[in-house]
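In: Model the following, please.
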Amino acid sequence: NGMTSALIDRGSIVWLAFPRFDSPSIFGKLLDNEAGEFSILPREEEYEVTQQFLVPNVLLTKFKTKEGKADIIDLMPIGEKAIIRKIRSEITLRIDIKPMFNYGLYRPVMELEDNGIRFLNPLSRECLALMSDKSLSSSSFETKGETTLYLVYSSDYSYGPFHKGKRLRKDLENSFNLTLNYWKNKVKVDDKDEIGKMKSISLGLLLGLIYSPSGGSIAAPTTSLPEVEGGSRNWDYRYVWIRDSAMISEALLFSGYIVEARRIINFLLGLVNFTSKPLLHPLYTVDGNDPPPEMEISWLRGYKDSKPVRVGNAAASQVQLDIEGFLIDAIYK
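Out: The predicted model follows:
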């Protein structure tokens, strides 16, 4: 949603970093089973599951069992560090929310509130708040019928919905519908053939990966997915790579998204250095700062045991001579 990104596997959020794309994960099961997840699954062990995008960046997960069906619609509201999960189910669903701070290193302190649950980082003031239109008394529970779940991140618990939010009216239905309509109007899905549909979904993804406060476009929302399963070439791509961003701006330009293409180019122009090489690094953070040093997260097993898990990217220290050319080419076009 221009802030961060969630990856959802069969009803389970297996990757989500808050508050922005390159932050430590809150749900990191993608890289380790113990690194946190937010799952919604049928109580029955045997079920069929399908996933498709309703519109770009709005995911529909369908479950089918002998007892009936269930639908989950997931979206991240525009302008929020949050996710809304809307459930409609004929069957009993089992919900488990297990956040873990700092890439699975710290278990949260859980506190029950009047209309939800708060998960606090034991080493800072940041927190997650889970709210619902149904009463919540545990982070693991069952539901049936229609349920809306709202998970929101705050850098300080005093800014969260159980403190500052108490003085503000919350309208999840409005937020859900406006975000759904935003993507529906932003990217017209071409349903004529599979290629057209894939192009539309891909365009929506590229637009969603532009960090909205700055205009920086990240290469990918994940870290340490291996080039070869079981191998060690596992890198962090949650940064603005000059080469990738220039090509993304061209793709958006030729697809009619001129404003977004120019935002990316303006972001890159803001990095130009007049004293030395025009672009010192091949990659920058989403706010234009120098990228962090590369580190190994030793306590995570890695995707399908592909170690090591890395955050940061040592490629930042490389001198790459071609990147200015990609930017100039994008400006020319």
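
In: Every contact and neighbour count from this point should use C-alpha atoms.
Out: Will do.

In: In which helix or strand does the residue in the chain sticking out farthest from the centre reside?
Out: Most distant residue from the mean C-alpha position of the chain: residue 275, 36.3 Å away (C-alpha atoms, centre = their mean). Residue 275 belongs to no helix or strand when elements are defined using DSSP states H and E.

In: Return the residues in contact with it.
Out: Residues in contact with residue 275 (C-alpha atoms under 8 Å, 6 or more residues apart in numbering): none are found.

In: Tell me the spacing between residue 69 and residue 11.
Out: The spacing between residue 69 and residue 11, counted by C-alpha to C-alpha, to the nearest Å, is 13 Å.

In: Looking at the two, which one has more neighbours?
Out: The neighbour count for residue 69 versus residue 11, taken as other C-alpha atoms under 10 Å, is higher for residue 11 (26 against 18).

In: Leaving out the residues flanking it, which one is nearest to the more buried one?
Out: Leaving aside its chain neighbours, residue 11 sits nearest to residue 40 (5.2 Å; criterion: C-alpha to C-alpha, 6 or more residues apart in numbering).

In: pretty sure the one you found belongs to a strand, no?
Out: Yes. Counting by DSSP: H, G, I helix; E, B strand; the rest coil, residue 40 is found in a strand.

In: gap between it and residue 305?
Out: 25 Å.

In: Of those two, which one has the most company?
Out: When residue 40 and residue 305 are compared on other C-alpha under 10 Å, the one with more neighbours turns out to be residue 40, at 22 against 16.

In: Please give me every residue in contact with residue 304.
Out: Taking C-alpha under 8 Å, 6+ apart, one finds 31, 229, 230 in contact with residue 304.

In: quick one: which of those residues is most hemmed in?
Out: Going by other C-alpha under 10 Å, residue 31 tops these with 26 neighbours.

In: Pretty sure it sits against residue 299.
Out: No. Applying C-alpha atoms under 8 Å, one finds residue 31 not in contact with residue 299, separated by 10.3 Å.

In: any idea which strand is longest in this protein?
Out: Looking across the chain with DSSP state E, the single longest strand is strand 82-98.

In: looking just at contacts, which helices and strands does it meet?
Out: In terms of contacts (3 or more C-alpha pairs under 8 Å, 6 or more residues apart in numbering; DSSP states H and E), strand 82-98 is packed against strand 37-42, strand 69-75, strand 140-154.

In: which stretch among those comes nearest residue 203?
Out: For the helices and strands packed on strand 82-98, the distance to residue 203 is smallest for strand 69-75, at 16.5 Å, taking C-alpha to C-alpha.

In: Could you list the residues in contact with that closest one?
Out: By C-alpha under 8 Å, 6+ apart, strand 69-75 touches 11, 57-64, 83-91, 176, 179-180.

In: compare with the first, here's sequence two:
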Amino acid sequence: MKPFYALLGNGMTALLASPTGAIDWLPVPRFDGPTVFGRLLDRHSGGYLSLEPDSFQNVQQRYLPDGLCLETRFETEQGPAEVRTWMSIGRTALWLSCKSDVPLRLTCRPSFGYGAVRPAYTVTTGGMRYQNPHGPEIAQLLIQGPLRTTERIDQWIIGPGDATIVLRISTEQPADLRWLNRPIPSDPERQWSLTRGYWLAARRPYHGPHHDLFMRSLEVIRALIYRPSGAPIAAATTSLPETPGDTRQWDYRYAWVRDSAYAAEALLMAGDRTSARRIAEFLLNAVSPTERVFPAPFPGVDGTLPDGERDLLWLSGHAESRPARAGNGAIHQLQLDLAGSLLWLVYHLAQSDGAGGWITHYWWAVEALAEWMRHTWSQQDASLWEYRTIRGHHTHSRLMNWVGLKAAQYLAESLGFLDRAERWRRTAVRIREAMLADGERAGRFEPRPGSASSDAALLTLPLYDFIAADDPLFTTTLDDISRNLVVDGLVYRYREDDLGQARHPFLLAGFWYARILLRQGRLEEADHVIQQHVQLATPLGLYGEHVDLTTGEVRGNFPQLFSHTGLVITLAERQRMLDGEPWLSFPEHLKRPQQLEPQ
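Out: A predicted model of the protein is given here:
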């Protein structure tokens, strides 16, 4: 796996640092905001910050053992240089602490509004202040340590010796100038020690294989959660392409209902009920009981609806992939699996300690979700793959409607609402009968009735307790997926869609495949699939959406919430199986096949 970017965050926004530590991506004031540094999407005008020697023979990176603090170590002919980079928890501040035997060149070149606006700047003692002339952003660069100016207004020579650089960013009106100008504390190690507890809180007991990658994935999930609301974003970036030079590049910096529910399930299985419940509460509060329950497939991290998709035509795009985009056109789609994804999560939270009163508090949302599914399950939708032009009766969407109604049935029974439980049960039976009839007619489950294609989303049928993993109808489906979509344990989500051919395996689908093998008792094969995916993590333990099998490069937005949740759930299920503990499932009376009684 080739080196790729490192992720740093503070629960408000996230940055990406290159293999030399340069900050090439930083939106403000939160994940979905415009960038201050955006070289990731335009090498010339996007803006960046870097601190590195003019020449070096080797560079290595690692995260410190206690959290998302990036250590970049350069080897030069004159000696080593070490730079530690992190973000403070609270207001957005980027810290660089260096110890170097050689001079380092600091370059700070912000560019506001996704690279569209050059900053106004003011030279200050030991630094620089940058301001967006058309917006509220102010960035204050402060340098403490051996310092020499250069002929360029955006560069300084730092060291040799120890130095600390802080970039504080404000978008307040008026800007909090006292905070921006506050002197740098003289003990950067203490500043990191105050931050590290935030990352250590993400870790949970785990005694299975791939321990470090499991913990890294929990940290990544935490880094992608917006602290004020508890909402996770699908990925930290926009417009990183599935295939360079193609047009498959989208903005993933929003809280997709489906992705968020998966993340909460991963956290719940890892033992972090508090974070899982915060995500569930965010999603439940996003429910609209008087209209379409989710007005869009993804709210912003504050729960409001984002604007539509727009092309950033002045940017050259990552790897010349145009257009770069802000916003996502899928906001207008009907995706019928969302309510079921959330109710599966709510049901399992209700099984955890002390959640009964909590469910009663959100019963209005549970009822709205269940009634929505009861009335809409037979409609056509865009599916979880968010096809831009394909609409159909997608099997996975129907599965998730069945899941949601079974979850709502149990919740209603537990609260004594037997009339509603029966109403939802009867609709769930209809969905099940329709799905089984379509499957038996075709000899396997299909993505849509009458479709001859293969779809990795069908791997989720046993994962949600719809059918046993060894049921003949499912094993026939699995054989079709294995034959057409699986390549040495890696899984394509499909072979083509309305935009053309799918070029790379989809990492989440590979984790689904491993979970199916575990349910079939094929531990050795499951471990092979897991190992294949472990090897696809970057050297820092991060996953994208896809991986290019030819070059080993990460593809798609990065890092990807789906992929990291897939790893956590898969390893947690593997450990539960070996420990004799059950994975998340419905109670037996909900899993038994049921028929509709005559009315």
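
In: tell me, stretch 69-89 of structure 1 lands on which residues of structure 2?
Out: Per TM-score structural alignment, the counterpart of stretch 69-89 of structure 1 in structure 2 is residues 80-100.

In: And stretch 266-273 of structure 1, by the same measure?
Out: Going by TM-score structural alignment: stretch 266-273 of structure 1 matches residues 281-288.

In: what's the first-to-last distance across stretch 71-88 of structure 1?
Out: 5 Å.

In: same thing with stretch 289-305 of structure 1?
Out: 32 Å.

In: and what of stretch 109-126 of structure 1?
Out: 11 Å.

In: Any idea how far that stretch is from the middle of the chain?
Out: Computed by C-alpha atoms, centre = their mean, to the nearest Å, the separation of stretch 109-126 of structure 1 from the middle of its chain amounts to 21 Å.

In: Surely residue 225 of structure 1 is in contact with residue 231?
Out: No. In terms of C-alpha under 8 Å, residue 225 of structure 1 does not count as a neighbour of residue 231; the distance is 9.8 Å.

In: Between the two, tell me which one has more neighbours.
Out: Taking other C-alpha under 10 Å, residue 225 of structure 1 and residue 231 do not tie; residue 225 has more neighbours (23 against 15).

In: In structure 2, what residue corresponds to that one?
Out: That one, residue 225 of structure 1, aligns with residue 240 by TM-score structural alignment.

In: Show me the common contact partners of residue 225 and residue 231 of structure 1, please.
Out: residue 306.

In: Which position in structure 1 pairs with residue 322 of structure 2?
Out: Using TM-score structural alignment, residue 322 of structure 2 lines up with residue 307 in structure 1.

In: Secondary structure of that match: a helix, I assume?
Out: No. When classified by three-state DSSP, residue 307 of structure 1 is found to be coil rather than part of a helix.

In: which bit of structure 1 covers the longest helix along structure 2?
Out: When structure 2 is parsed with DSSP state H, its longest helix is helix 418-442. Aligning helix 418-442 of structure 2 against structure 1 (TM-score structural alignment) gives no matching residues.

In: what span of structure 1 lines up against the next helix or strand after that helix?
Out: Counting by DSSP H and E, the element after helix 418-442 of structure 2 in chain order, helix or strand, is helix 460-463. Across structure 1, nothing matches helix 460-463 of structure 2 (TM-score structural alignment).

In: What is helix 460-463 of structure 2 packed up against?
Out: Secondary elements touching helix 460-463 of structure 2 (3+ C-alpha pairs under 8 Å, 6+ apart): helix 395-415, helix 507-519.

In: To residue 236 of structure 2, which of the ones you listed lies closest?
Out: Among those, helix 507-519 sits nearest to residue 236 of structure 2 (C-alpha to C-alpha), with 16.8 Å.

In: So which residues of the stretch 51-200 of structure 1 form strands?
Out: 58-64, 69-75, 82-98, 109-113, 116-120, 127-132, 140-154 (DSSP state E, counting those that start in this stretch).

In: mind giving me JSON lines with those strands and columns for distance to residue 262 of structure 1?
Out: Below are the strands of the stretch 51-200 of structure 1 laid out as JSON lines (distance: least, C-alpha to C-alpha, whole Å):
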{"stretch": "strand 58-64", "distance to residue 262 of structure 1": "25"}
{"stretch": "strand 69-75", "distance to residue 262 of structure 1": "26"}
{"stretch": "strand 82-98", "distance to residue 262 of structure 1": "27"}
{"stretch": "strand 109-113", "distance to residue 262 of structure 1": "44"}
{"stretch": "strand 116-120", "distance to residue 262 of structure 1": "39"}
{"stretch": "strand 127-132", "distance to residue 262 of structure 1": "34"}
{"stretch": "strand 140-154", "distance to residue 262 of structure 1": "30"}
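
In: I figured residue 273 of structure 2 hits residue 266, correct?
Out: No. Taking C-alpha under 8 Å as the definition, residue 273 of structure 2 is not a contact partner of residue 266, at 9.9 Å.

In: Name the residues of the longest helix of structure 2 that are buried.
Out: 420-421, 424-433, 435-436, 438-439 (16 or more other C-alpha atoms under 10 Å).

In: which pair in the residues you listed spans the largest distance?
Out: 420 and 439 (28.8 Å).

In: Residue 289 of structure 1: which of the helices and strands packed on strand 82-98 of structure 1 is closest?
Out: Comparing these by C-alpha to C-alpha, strand 140-154 comes nearest, at 22.5 Å.

In: for residue 68 of structure 1, what are its contacts?
Out: Neighbours of residue 68 of structure 1 in contact, by C-alpha under 8 Å, 6+ apart: 90, 91.

In: swap the cut-off to 10 Å and go again
Out: By C-alpha atoms under 10 Å, 6 or more residues apart in numbering, the contact set of residue 68 of structure 1 is 47, 89, 90, 91, 92.

In: could the residues you listed go into JSON lines alongside distance to residue 198 of structure 1 and neighbour count?
Out: Listed next are these as JSON lines, based on distance: C-alpha to C-alpha, whole Å; neighbours: other C-alpha atoms under 10 Å:
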{"residue": "47", "distance to residue 198 of structure 1": "27", "neighbour count": "15"}
{"residue": "89", "distance to residue 198 of structure 1": "28", "neighbour count": "20"}
{"residue": "90", "distance to residue 198 of structure 1": "31", "neighbour count": "16"}
{"residue": "91", "distance to residue 198 of structure 1": "31", "neighbour count": "20"}
{"residue": "92", "distance to residue 198 of structure 1": "33", "neighbour count": "18"}
